[in-house]
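In: Sequence first, then the predicted structure, then my questions.
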Amino acid sequence: MENSNSSVVSEFILLAFQNLQILLFIIVLLTYIICICGNTFIIVLVKVDMSLHTPMYFFICVFSFLEIMFLSAPIPKLLVNLITANKKISFSGCFTQLYFFNVFGVAECYLLAVMVFDRHLAINKPLQYPSIMNNTCCVSLASIPWLIGFVVVLYPAIITSRLDFCASNELNHFFCDWGPLQRLSCSDPSLSILSTSSTAVFDVVVPFLLIIGFYVHIIVMVSKIKSDGGKQKAFSTCSSHIIVASLFYGTAIIVYVNPQGSKHERFLALMYTVVTPTINPFIYTFRNRDVKEVFKKTVRRLITSSQV
């Protein structure tokens, strides 16, 4: 993704937030640390405890790793911008950030669809589920979202990088994103806008519809279960995923439905890129009975070993 010969801008200035920078730095740093530690905790806990070596927790681990990568694309640069006078990011650095941020975002969209497919299969075909969801199948399903992300984001990223940036180089955002870059271009961004809009349908709408479809069928199947205990158990395996998916798509829709260039755009994006990934680890731990039991068992083991 090299700069075109006609472009004269070699770097961009991320305006980020002009007020309350120290306070924002502290808040963003704390949430970033919490997100990294929370998701790392989930990955380690699942890895060390054999009772959590199931397809559902394998996908949760992959999602936790994706959350760390997704947050790490824009936040370190934002933290630097908040406490230093240097707000610059190179042309190549800007589009590298743009590419990987969107790759991880698209991968999360499709991984959420994979996770609900896993729950759908577990509820719909409980007897065949262990043989279908073997290690090979799990790895393949977890790899597909990454592949989709790396492929579908490439074309709009290349098209956008070939726009002419020959006037202002000030991005009214805290990271490089499609809208601010397209508005900054002094050439016609129509092709870039078309490519990002069309891929957004495939990136967001398609997995969202898949999730809705799977959950409708899950509700139909669970409604046929006669015992209340069976219904509660079936729904409990999906509750955490429903909350995470609702937060992820809810904040994303708010950000991208919001009129481009709005003065609230950066604050809405901050919710989408910082707050939501920080909340997710707590949803998967405090709302998950298996994880809570493993955590309690691990703590008791540590206390016992320290007393010996």
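Out: Everything's here; your move.
In: okay, CA-based contacts and neighbour counts for the rest of this
Out: Noted.
In: Tell me which other helices or strands the helix or strand containing H120 touches.
Out: If you go by DSSP states H and E, H120 is part of helix 91-124. Under the contact criterion of 3 or more CA pairs under 8 Å, 6 or more residues apart in numbering; DSSP states H and E, helix 91-124 touches strand 11-14, helix 55-72, helix 135-152, helix 154-161, helix 206-223, helix 228-257.
In: Ok, which of these comes nearest H264?
Out: For H264, the closest of the helices and strands packed on helix 91-124 is helix 228-257, at 9.3 Å, according to CA to CA.
In: Check it against this one:
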Amino acid sequence: MGILNASFSQNISIVHPEYFLISGLSGIPFSNYYYIFLFFIYINAVIGNSLVLLIIALDRSLHSPKYIGVFNLALADIGETNALIPNMMKTFLFDSQYISYNACLANMFFVYFFNTIQCVSLVVLAFDRFIAICLPLRYHAIVNNAVMCSVFSVFWMLSAFLVAFTVSLITRLSFCKSNEIQSYFCDHGPLYRMACNDNSISSFMAKLNTAVYFAAPLTIFLSYLCICFALSKITTWEGRIKALKTCVSHLLLVGVCFIPIICTYIAAVMLSLSPNVRIISTSLAYAVPPMLNPIIYVLNTAEVKNFIQTVIKKKSASIAHSVSD
């Protein structure tokens, strides 16, 4: 607390640049092909997650605690995709790597906010599976739509506060040397390290946010240890497989969202990756999961597939009836 007060009480002249230069993708060979791939990811992520939102909204049988979590995950995926990829595409379409100071802070907030909600959604879905398998008789007493909505409301507010506070600390930093950000978006880490004045509070918040981020897969791992213990008590293999099948989609989502980021982080620390490799790996680790998440749920969730098949059958019957008339 003393560090916080000391830093805030310093009487210094704050220099805010008019704009920042996002230079992370400028030195990558054949970057045009990468931008085309990003555009493909963007279109599929937006369409796929929009369909998931529409299906859950229209099908009353999906108005359950589990699908409230899936709904929030799809919202977070759309938000993160729109916060991240269009700014990257701007460089390709308009040959502009510049972003204004305020737009940079807004970009930073929305990327980190929706990424946090994505992690929260996966943790809450893990909690849902934990209660369903470990405490099946008490599931409906513990988990219901009202509880799920309340949990997500609290997490949305806490996430917004944490990210907003982290971003607001950037306004207390002075940038008198360089305005070039070595990343593919207005990344907090490269930005606060460019500051001329004391950035210790921003550094602390960066470490805190990293700890919170990596606490998510750890929490999910611990929940699945408990699930495995509960499954071991089921006497028949058929019962174990049936219970485990309800977790497949969630496990795939967790793997898609966390494994690439964790592997990239470990490789960057242990193998000293070149800047180009690190930026490509990290950008893909953030951009690809929102595209894959709706595909995973459509292909692995019987309720969603049944709804799609019902809609297709009704549409086919309607077309056939129109033709016969």
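Out: Nice, thanks for sending it over. Note that the structure is predicted; figures quoted are calculated from it, not measured.
In: Please state their TM-score.
Out: TM-score of the superposed chains, computed with TM-score structural alignment, normalised by the length of structure 1, equals 0.91; 304 aligned residues with a CA RMSD of 2.0 Å.
In: circling back: can you put the helices and strands packed on helix 91-124 of structure 1 in JSON lines and add distance to V294 of structure 1?
Out: Listed next are those as JSON lines, based on distance: least, CA to CA, whole Å:
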{"stretch": "strand 11-14", "distance to V294 of structure 1": "44"}
{"stretch": "helix 55-72", "distance to V294 of structure 1": "13"}
{"stretch": "helix 135-152", "distance to V294 of structure 1": "22"}
{"stretch": "helix 154-161", "distance to V294 of structure 1": "41"}
{"stretch": "helix 206-223", "distance to V294 of structure 1": "27"}
{"stretch": "helix 228-257", "distance to V294 of structure 1": "16"}
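In: In structure 1, what sits opposite K66 of structure 2 in the alignment?
Out: In structure 1, K66 of structure 2 lines up with M56, judged by TM-score structural alignment.
In: do the same with L51 of structure 2
Out: Per TM-score structural alignment, the equivalent position to L51 of structure 2 in structure 1 is F41.
In: The one helix or strand its match maps to vs structure 2, average offset?
Out: Assessed by DSSP H and E, F41 of structure 1 sits inside helix 21-48. On superposition with structure 2, the mean distance recorded for helix 21-48 of structure 1 (mean CA distance after the TM-score superposition for structure 1) is 1.4 Å.
In: got the buried residues for that helix?
Out: 21, 24-25, 28-29, 31-32, 34-36, 38-43, 45-46 (16 or more other CA atoms under 10 Å).
In: ok, and the closest non-adjacent residue to the spatially most central residue of structure 2?
Out: Centroid check for structure 2 by CA atoms, centre = their mean gives N115 as the closest residue, at 3.2 Å. Counting by CA to CA, 6 or more residues apart in numbering, E80 is the residue found nearest to N115 of structure 2 once chain neighbours are left out, at 6.3 Å.
In: before we move on, the earlier item: name the residues of the helix or strand following the helix holding H120 of structure 1 that come out as buried.
Out: Next in sequence after helix 91-124 of structure 1, counting helices and strands by DSSP H and E, comes helix 129-132. Using 16+ other CA under 10 Å as the test for burial, helix 129-132 of structure 1 gives Y129.
In: what's the mean distance for helix 129-132 of structure 1 versus structure 2?
Out: Averaged out, helix 129-132 of structure 1 is 2.7 Å away (mean CA distance after the TM-score superposition for structure 1).
In: Could you pull up the contacting residues of the equivalent of L299 of structure 2 over in structure 1?
Out: By TM-score structural alignment, L299 of structure 2 lines up with F286 in structure 1. Counting by CA atoms under 8 Å, 6 or more residues apart in numbering, F286 of structure 1 touches K292.
In: Which stretch of structure 2 lines up against the helix holding H120 of structure 1?
Out: Counting by TM-score structural alignment, helix 91-124 of structure 1 pairs with residues 101-134 of structure 2.
In: count of neighbours near the equivalent of L191 of structure 2 over in structure 1?
Out: Using TM-score structural alignment, the partner of L191 of structure 2 in structure 1 is L181. Neighbours of L181 of structure 1 under the rule other CA atoms under 10 Å: 24.
In: got it, and Q309 of structure 2?
Out: Neighbours around Q309 of structure 2, by other CA under 10 Å: 12.
In: Sticking with it, tell me its helix or strand.
Out: helix 302-324.
In: Check which helices and strands that helix is in contact with.
Out: The contact analysis (3+ CA pairs under 8 Å, 6+ apart) places helix 302-324 of structure 2 against helix 275-300.
In: ok, average deviation of the helix it packs on from structure 1?
Out: Averaged out, helix 275-300 of structure 2 is 1.5 Å away (mean CA distance after the TM-score superposition for structure 1).
In: likewise stretch 109-127 of structure 2?
Out: Compared with structure 1 after fitting, stretch 109-127 of structure 2 deviates on average by 1.3 Å (mean CA distance after the TM-score superposition for structure 1).
In: In contact with the nearest residue to G24 of structure 2 once chain neighbours are set aside, which residues are there?
Out: Using CA to CA, 6+ apart and skipping the chain neighbours, the partner closest in space to G24 of structure 2 is S183 (4.0 Å). If you count contacts by CA under 8 Å, 6+ apart, S183 of structure 2 has them with 22-25, 190, 279.
In: can you check A230 of structure 2 too?
Out: By CA under 8 Å, 6+ apart, the neighbours of A230 of structure 2 are 133-134.
In: one more time with 7 Å, if that's ok
Out: Residues in contact with A230 of structure 2 (CA atoms under 7 Å, 6 or more residues apart in numbering) are C134.
In: same thing with S7 of structure 2?
Out: Per CA under 7 Å, 6+ apart, neighbours of S7 of structure 2: D198.
In: Buried ones in the helix or strand hosting it, by neighbour count?
Out: Element membership for S7 of structure 2, per DSSP H and E: helix 2-8. Buried residues in helix 2-8 of structure 2, counted by 16+ other CA under 10 Å: S7.
In: do stretch 90-110 of structure 2 as well
Out: Neighbour counts over stretch 90-110 of structure 2 (16+ other CA under 10 Å) mark 91-92, 97-99, 101, 104-105, 107-110 as buried.
In: quick check, nearest of those to S61 of structure 2?
Out: Looking across the buried residues of stretch 90-110 of structure 2 and measuring by CA to CA, the closest to S61 of structure 2 is F110, at 31.7 Å.
In: Tell me how far that closest one lies from S200 of structure 2.
Out: 23 Å (CA to CA, to the nearest Å).
In: try S64 of structure 2
Out: Applying CA to CA, the value for S64 of structure 2 to S200 of structure 2 is 44 Å.
In: now swap in S283 of structure 2 and tell me
Out: 26 Å.
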